[in-house]
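Participant: Return a 3D structure for these sequence lines:
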Amino acid sequence: MAAVQVIRSEWTKIRSVASTVWTLSLAVVVTIAVGMLISALSRSQFDRMPARERLNFDPTVVSFAGMTLGQLAMIVFGVLVVSNEYSTGMIRTSLAAVPQRGTFLFSKIAVAAALALAVGMATSFAAFFLGQSLLGSHRTEIGDPGVLRAVIGGGLYMTLIAMFSMGVASMLRSPMLSLGILMPFFFLISNILGNVDATKKIGRFLPDQAGSRIMQVVPRLDDDTPYGPWGGLGIMGLWVVAALTGGYILLKKRDA
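Facilitator: Model (predicted):
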């Protein structure tokens, strides 16, 4: 089957699954809503913040406060896109129709990543503008140095989170096992490693911590991170490549 036909088939599969619409909609709503809430609270509390917090205040990051929960929905989306066919048994039919497993996997990844990118970019820009509208005099502008990069980076970050989850799901094949590993990894293990002095230097190279640097505009005091915004996104990209490569290798070696 030609690659174009495979891509068209994967698009039909993705848009016909209700969970796709729900998870992506949840990513949009949660990211924007939490960002607006934190922006409004930051504006009202700004004068009572300690001096150090005011010096570190990054209006762009504040409007992305919902990204942590939004990425949860992106993780679920990435896992379900890949593992749904395994849980329903449809993977046998799909691989019979497309015996070239590389074409099958990367067509699925390409379609899902394009959809995640469109949703991620729209969410990032909406979260930024709505969040800034609630920050009042503490707001920043899209044309200020580093801000446009951060907003575009927010969309890229959400896309890479989804792609990393697709790679992990390709290796594990089970939605429950994939989510059972990814959720604690991003919401517990990464935070612990990144906030404990003994492991900070390791934690900063994890995909979410490295990738989120792209959304920072105001440098934090005493920050000794050895890479910049694009370097951090590059590190996250390497994690994605490793996960997708692992998924491809195992898909070629294993039976459906």
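
Participant: C-alpha only now, for contacts and for neighbours.
Facilitator: Noted.

Participant: Do a quick rundown of the helices in the stretch 1-150 of the chain.
Facilitator: Along the stretch 1-150 of the chain, the stretches classed as helices by DSSP state H, counting those that start in this stretch are 3-16, 18-45, 51-55, 59-63, 67-88, 91-97, 101-133, 147-172.

Participant: Could I get those in JSON lines, plus columns for mean neighbour count and distance to residue 193?
Facilitator: Below are those laid out as JSON lines (neighbours: other CA atoms under 10 Å; distance: least, CA to CA, whole Å):
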{"stretch": "helix 3-16", "mean neighbour count": "15", "distance to residue 193": "35"}
{"stretch": "helix 18-45", "mean neighbour count": "19", "distance to residue 193": "24"}
{"stretch": "helix 51-55", "mean neighbour count": "12", "distance to residue 193": "22"}
{"stretch": "helix 59-63", "mean neighbour count": "27", "distance to residue 193": "21"}
{"stretch": "helix 67-88", "mean neighbour count": "23", "distance to residue 193": "16"}
{"stretch": "helix 91-97", "mean neighbour count": "14", "distance to residue 193": "37"}
{"stretch": "helix 101-133", "mean neighbour count": "21", "distance to residue 193": "26"}
{"stretch": "helix 147-172", "mean neighbour count": "26", "distance to residue 193": "19"}
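
Participant: Could you export the ones you listed to a markdown table, including columns for distance to residue 183?
Facilitator: Shown next, in a markdown table, are the helices of the stretch 1-150 of the chain (distance: least, CA to CA, whole Å):
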| stretch | distance to residue 183 |
| --- | --- |
| helix 3-16 | 22 |
| helix 18-45 | 15 |
| helix 51-55 | 29 |
| helix 59-63 | 22 |
| helix 67-88 | 8 |
| helix 91-97 | 25 |
| helix 101-133 | 19 |
| helix 147-172 | 10 |
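
Participant: Identify the residues contacting the closest residue to residue 6 other than its chain neighbours.
Facilitator: Using CA to CA, 6 or more residues apart in numbering and skipping the chain neighbours, the partner closest in space to residue 6 is residue 107 (6.4 Å). The contact partners of residue 107, taken as CA atoms under 8 Å, 6 or more residues apart in numbering, are 3, 6, 7, 10.

Participant: please give me the structure for this one as well, since I'd like to look at both together:
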Amino acid sequence: MEIQGKYAVVVGGASGMGRASAELLAAKGAKVAIIDRPGGEGKQIAADLGGIYLDGDITDHSGIEEILAQAVEQLGGLHIAVNTAGGGVAKRTLSKSGPHDLETFASVVNLNLISTFNLNRLQAFHMSQGEADADGERGVIVNTSSIAAFEGQIGQVAYSAAKAGIAGMALTMARDLGSLGVRVLAIAPSLFKTGAVARMPDETIAPLVAGNAFPKRMGRPEEYAKLACSIVENGMLNGQCLRLDAGMRFAPK
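Facilitator: All right, here's what the predicted structure looks like:
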């Protein structure tokens, strides 16, 4: 899919990999709507890109449905969706204080997996309402998994389960939506220079990336954005989760 002239929604676009994706999509000629939690820089970022900003909490499933509909209406349609919002906590299945509480596990799965699926089903609907291009394509959905989906570390049981779900549903969803001309993929980043991780001192980061094949550093948000845009532009990419990890494999801890 050619990005120029297309309509894109970036959920989590006020910071990190989402922000970089929104900026690159706009630079390539897309009209971009950013959806993110209130209190961040999303409104200013969207203004700088000549785009749209709306406050939205992805765990408010009915609320985000309305926000997404507003974004699509203001854009004039939907061709591209990049979903980067998520997060996790560190808790073992069983610790000295007892079993992992179900409330926290359910909360992490809701934030990452259920909320992503909710976005996807709605984004797919909006994409299906548009005209197909010459290849029969109507839209591309890019979700964010993690290499924790494949080798989660101690304490990441909830996060790993949720991110594995995002990776696992890519092919099935792509098959579900293939007849509509909508592609679905996920990106599984390793350690990226975003959020609290970006503020870690170099001496803390060095041992964390020592196992990388190359380069031995954290990923940069713009590298996620480049892959997201390459996914959009390459019609033969579909139904899979692409690792973006410099050859890193998480150790147990």
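
Participant: TM between them?
Facilitator: Once superposed, the chains reach a TM-score of 0.36 (TM-score structural alignment, normalised by the length of structure 2), with 134 aligned residues with a CA RMSD of 4.9 Å.

Participant: Among the helices of the stretch 1-150 of structure 1, which comes closest to residue 194 of structure 1?
Facilitator: Among the helices of the stretch 1-150 of structure 1, helix 67-88 comes nearest to residue 194 of structure 1, with 14.6 Å by CA to CA.

Participant: Give me the residues contacting the closest one.
Facilitator: Helix 67-88 of structure 1 is contacted from outside by 14, 19-20, 23-24, 26-28, 30-31, 35, 91, 108, 112, 116, 158-159, 161-166, 168-170, 173-175, 178-179, 182-183, using CA under 8 Å, 6+ apart.

Participant: Could you measure from the closest residue to residue 222 of structure 2 other than its chain neighbours over to residue 164 of structure 2?
Facilitator: Nearest non-adjacent residue to residue 222 of structure 2, counting by CA to CA, 6+ apart: residue 20, 5.3 Å away. In this view, residue 20 of structure 2 and residue 164 of structure 2 are 24 Å apart by CA to CA, to the nearest Å.

Participant: How about residue 183 of structure 2?
Facilitator: For residue 183 of structure 2 relative to residue 164 of structure 2 (CA to CA), the value is 19 Å.

Participant: Also residue 83 of structure 2?
Facilitator: Taking CA to CA, one finds residue 83 of structure 2 at 15 Å from residue 164 of structure 2.

Participant: same deal with residue 143 of structure 2?
Facilitator: For residue 143 of structure 2, the distance to residue 164 of structure 2 - CA to CA - is 12 Å.

Participant: Please enumerate the strands of the stretch 151-253 of structure 2.
Facilitator: Here the stretch 151-253 of structure 2 has its strands, by DSSP state E, counting those that start in this stretch, at 182-189, 241-244.

Participant: and the residue nearest to residue 195 of structure 1 when sequence neighbours are not counted, how many residues sit next to it?
Facilitator: Nearest non-adjacent residue to residue 195 of structure 1, counting by CA to CA, 6+ apart: residue 203, 8.0 Å away. Look at residue 203 of structure 1: counted by other CA atoms under 10 Å, it has 21 neighbours.

Participant: Now for residue 203 of structure 1: which residues touch it?
Facilitator: 190, 191, 193, 194, 195, 209.

Participant: Which neighbouring elements make contact with the helix or strand where the fourth one lies?
Facilitator: What it means is residue 194 of structure 1. In this structure, residue 194 of structure 1 sits in helix 190-195 according to DSSP states H and E. Secondary-structure packing of helix 190-195 of structure 1 (3 or more CA pairs under 8 Å, 6 or more residues apart in numbering; DSSP states H and E): helix 200-203, helix 207-211.

Participant: Put together a markdown table for those helices, with distance to residue 153 of structure 1 on each row.
Facilitator: As requested, those are exported to a markdown table (distance: least, CA to CA, whole Å):
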| stretch | distance to residue 153 of structure 1 |
| --- | --- |
| helix 200-203 | 20 |
| helix 207-211 | 9 |
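
Participant: quick one, which of these is nearest to residue 43 of structure 1?
Facilitator: Residue 43 of structure 1 lies closest to helix 207-211 among those, at 25.7 Å (CA to CA).

Participant: How about residues contacting the closest one?
Facilitator: The set of residues external to helix 207-211 of structure 1 that reach it, using CA under 8 Å, 6+ apart, is 157, 161, 186, 190, 194, 203-204, 229, 231-237, 239.

Participant: By neighbour count, which of these wins?
Facilitator: Using other CA under 10 Å as the neighbour criterion, residue 157 leads the contacts of helix 207-211 of structure 1 with 30 neighbours.

Participant: Setting the sequence-adjacent residues aside, check what's closest to it.
Facilitator: Distances taken as CA to CA, 6+ apart place residue 211 nearest to residue 157 of structure 1, at 6.2 Å, with adjacent residues excluded.

Participant: Residue 143 of structure 2 and residue 42 of structure 2: what is the separation?
Facilitator: Residue 143 of structure 2 is 19 Å from residue 42 of structure 2, by CA to CA.
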